[in-house]
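> my questions are about this predicted structure, shown below with the sequence.
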Amino acid sequence: MTGNNPSFTTIPILDYSLATSPTTKPQFLASLRHALVHVGFFYLINAPVASAVRDELIHQTTAIFDLPREKKLAIEMVNSKHFLGYSRLGAETTARRTDHREQFDFATELPPPGPDDPLYRNIRGPNQWPDESAIPGFRTAVEAYLSETQPLAEAFRGLICEALDMAPTALDGFFEHPIQQKLKLIKYPAPTRASEAQGVGAHKDSEFLTFLLQATPHTGLEVQNKAGEWIPAPPLPESLVVNIGRALEAITGGVCTATTHRVSLAAQNFLDEHNTDLGPRFSIPVFQGMSLDLSAEEISLAIPAHIRALVGDEQARSDAEATFNRIFRGRVGEGTFVHRIMSHQDVGRRWYPEVLEWALAKYEK
């Protein structure tokens, strides 16, 4: 938090049911405004996500990681030019250190781009689905969950606008139709050595919004406040954790804050209050991105002066401007495409070797 406000020491809890009634909606919007401007994270309770759909996805998530190795490798991400599929344990890095996690990436099912479309449009495309006979009902569970989160995300687009005293449709032009949501299924095994304690290193999400389902009771998610302190964000039953990405921070000129966070795999985070082993940690984030074809010339967001004044931090404005320039130099898709190639260099080597060579020369000098 900035200005005359102290750094946050807890993650706020917002009750979505308050947003559905005219009498309580102002209360919800005030809480949302505080979370957007001063924290960047919040728990969302009473979200309109069916518990049966959520629970089935959690069941299928644990099951897919138990598939035989050859079944998982059959849909390895390197086989997909759309950066979708399976990533082996330790295949990704954050802050130049290996993340101790195994994961699957899926997304809203979309056709591949046409032959005349820009290369970056390959970010969007069809999934690699596991063998249905090996894990019956898996695809249905994933698509059912995305069907639940999509209207929630669309509703939040309007709620964010209202919380910032703008028209509910002010952000609509920043998104594609149909939107492709990206979902990760992540397994964090208990580390066996100190070098494996990083589940995900300190980072800020790059997209618009993230809706995170902490699928098991493990602690370990931590959020950094402005004082540099790490604030725990343990699982809250029947909740989602929502956080602001750099794209939302950029287009709002730093009014909405993207907050650094990490996942610690310290040994105590795999034990309950009775010191009983909890087994692997499972996490399911859904990322909401913006239009890949958006460019700086198309950005126009008139945030009221009294809302902009809430930030009170020139450094935040400067950081947001730098992020804005980086994201919107050219098209959004171009920067996102290069970021994906750098994160998944095996995919880059197979499908985009010239872009990977250029990116390595430019960014890893």
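Alright, I've got the coordinates. Owing to the predicted nature of the structure, the values given are computational and were not obtained by experimental measurement.
> drop to CA atoms for contacts and neighbour counts, all remaining ones
Fine.
> quick one: the helices in the stretch 51-200 of the chain?
According to DSSP state H, counting those that start in this stretch, the stretch 51-200 of the chain carries its helices in the segments 51-65, 69-73, 138-163.
> what about Leu356, distance to Lys226?
35 Å (CA to CA, to the nearest Å).
> of those two, who's got more company?
Taking neighbours as other CA atoms under 10 Å, Leu356 and Lys226 compare with Leu356 leading, 22 against 15.
> dump the helices of the stretch 51-200 of the chain into TSV; add distance to Phe287 and mean neighbour count as well.
Converted to TSV, those look like this (distance: least, CA to CA, whole Å; neighbours: other CA atoms under 10 Å):
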stretch	distance to Phe287	mean neighbour count
helix 51-65	16	17
helix 69-73	23	15
helix 138-163	10	18
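> okay, those in a markdown table with distance to Arg246 next?
Listed next are the helices of the stretch 51-200 of the chain as a markdown table, based on distance: least, CA to CA, whole Å:
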| stretch | distance to Arg246 |
| --- | --- |
| helix 51-65 | 27 |
| helix 69-73 | 32 |
| helix 138-163 | 15 |
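> second structure follows, compare the two:
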Amino acid sequence: MTTNTPSTRSTAGIASVSLAQPLADIADELGNSFAEYGFAVVRDHGIPQSLIDQAEEKSKEFFALPSGVKEGYKIDGGGGARGYTPFGTEKAKDANVFDLKEFWHVGRSLDQSHELAEFMRPNVWPSEVDGFEPTFASLYSAFEDAGLRVLEAIALHLGLNQQFFASTVEDGNSVMRLLHYPPLGPDAPEGAIRAAAHGDINTITLLLGAEEAGLELLSKSGEWLSVDVPKGALVINVGDMLERLTGGALPSTTHRVVNPSGEAASRSRYSMPFFLHFRPDYLIEPLDGSVPSESDDFAPITAHEFLMQRLREINLA
């Protein structure tokens, strides 16, 4: 079962840049790639390979646990924001069948006296996997540092102060997802794929583990393009929140993870996206002059209100 078509081709035009370079030197290359594709690839992002390897090992350990154990970490009424979300739960907006995946969410830890604590539930940690909490707490922090550097480059591209985004994402409701796509089985629903076509809700997404073929984006011409990623690099894509803020100048591109064929269909796929969010109370409205004032597509809305609206659409709230 595969959704690849003859029209799928490589995205040779997507920027692939080193974050070790001065941001002023790469800002427009990144920004132009986001404007055209909604995607870019970054290398030298500062997340240690040893931490990535350790996180991949812990993720595989968790998903190998018995279903009953994993489902003990499912939090009813939590919208999947923390802990475990079982196979057959999430579906893309407007999709008729569920995605072929299960996942675990790690979020920001805030003291209960914090002014934004009401928007963020405490994390839960599986006791069955040694070192799970310190590994993913460290990875969360490293993702956040890399994401802030990408946002600084975006700010420069947009002609803003380099630190423009720092206050907008401070204590934001960012979520790290550990994803497991199991081997394809004969009883999968007709038309189901690992991740159906969708756009991300958040500000930007940073994705680790996309080296294996399957990730595709939908170009402006309506062609599915495969995203080719060097080992250890991050795939970055624009989310709906940033699209709203920029009045569509940086688009949140539809993308998917298609089912593999041949030997790859019989093995699992693992990845780790980090969904970087604005603060829950941040009012998302277009930057001055970015869209006509009569446009309703980018009406002001708080990040929390927008998040909840979208979670309901994908069956998580």
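Looks like it came in fine. It should be emphasised that the depicted structure is a prediction, and the values quoted were computed from it without experimental measurement.
> can you pull the TM-score for these?
Laid over one another, the chains give 0.85 as their TM-score (TM-score structural alignment, normalised by the length of structure 2), with 302 aligned residues with a CA RMSD of 2.7 Å.
> quick one: the strands in the stretch 201-317 of structure 2?
Applying DSSP state E, counting those that start in this stretch to the stretch 201-317 of structure 2 gives strands spanning 204-208, 215-218, 224-226, 234-238, 255-257, 269-276, 283-284, 301-302.
> give the contact list for Glu90 of structure 2.
Phe98, Asp99, Ile314, Asn315, Leu316 (CA atoms under 8 Å, 6 or more residues apart in numbering).
> what residue in structure 1 is paired with it?
In structure 1, the residue paired with Glu90 of structure 2 is Glu92, using TM-score structural alignment.
> repeat that for Tyr140 of structure 2.
Using TM-score structural alignment, Tyr140 of structure 2 pairs with Leu146 in structure 1.
> run a quick neighbour tally on Ser10 of structure 2.
A count of nearby residues for Ser10 of structure 2, using other CA under 10 Å, gives 12.
> wait, I meant Ala166 of structure 2
As a burial measure, Ala166 of structure 2 scores 14 neighbours (other CA under 10 Å).
> roughly how far apart are the nearest residue to it once chain neighbours are set aside and Leu276 of structure 2?
Nearest non-adjacent residue to Ala166 of structure 2, counting by CA to CA, 6 or more residues apart in numbering: Leu148, 7.1 Å away. Separation of Leu148 of structure 2 from Leu276 of structure 2 (CA to CA) stands at 9 Å.
> same check on Asp240 of structure 2?
Where Leu276 of structure 2 is concerned, Asp240 of structure 2 sits at a distance of 11 Å (CA to CA).
> what touches both of those two?
In contact with both Asp240 of structure 2 and Leu276: Asn202, Thr203, using CA under 8 Å, 6+ apart.
> Leu184 of structure 2: which of the strands of the stretch 201-317 of structure 2 is closest?
Comparison of those against Leu184 of structure 2 by CA to CA identifies strand 269-276 as nearest, at 10.3 Å.
> what's the angle between the closest one and strand 204-208?
Relative orientation of strand 269-276 of structure 2 and strand 204-208, computed by axes from the mean of the first three to the mean of the last three CA atoms, to 10 degrees: 150 degrees.
> what's near enough to touch the closest residue in space to Glu211 of structure 2 that isn't next to it in sequence?
Of all residues not flanking Glu211 of structure 2 in the chain, Val229 sits nearest, at 5.1 Å (CA to CA, 6+ apart). Contact partners of Val229 of structure 2, counting by CA under 8 Å, 6+ apart, are Val41, Ala210, Glu211, Val235.
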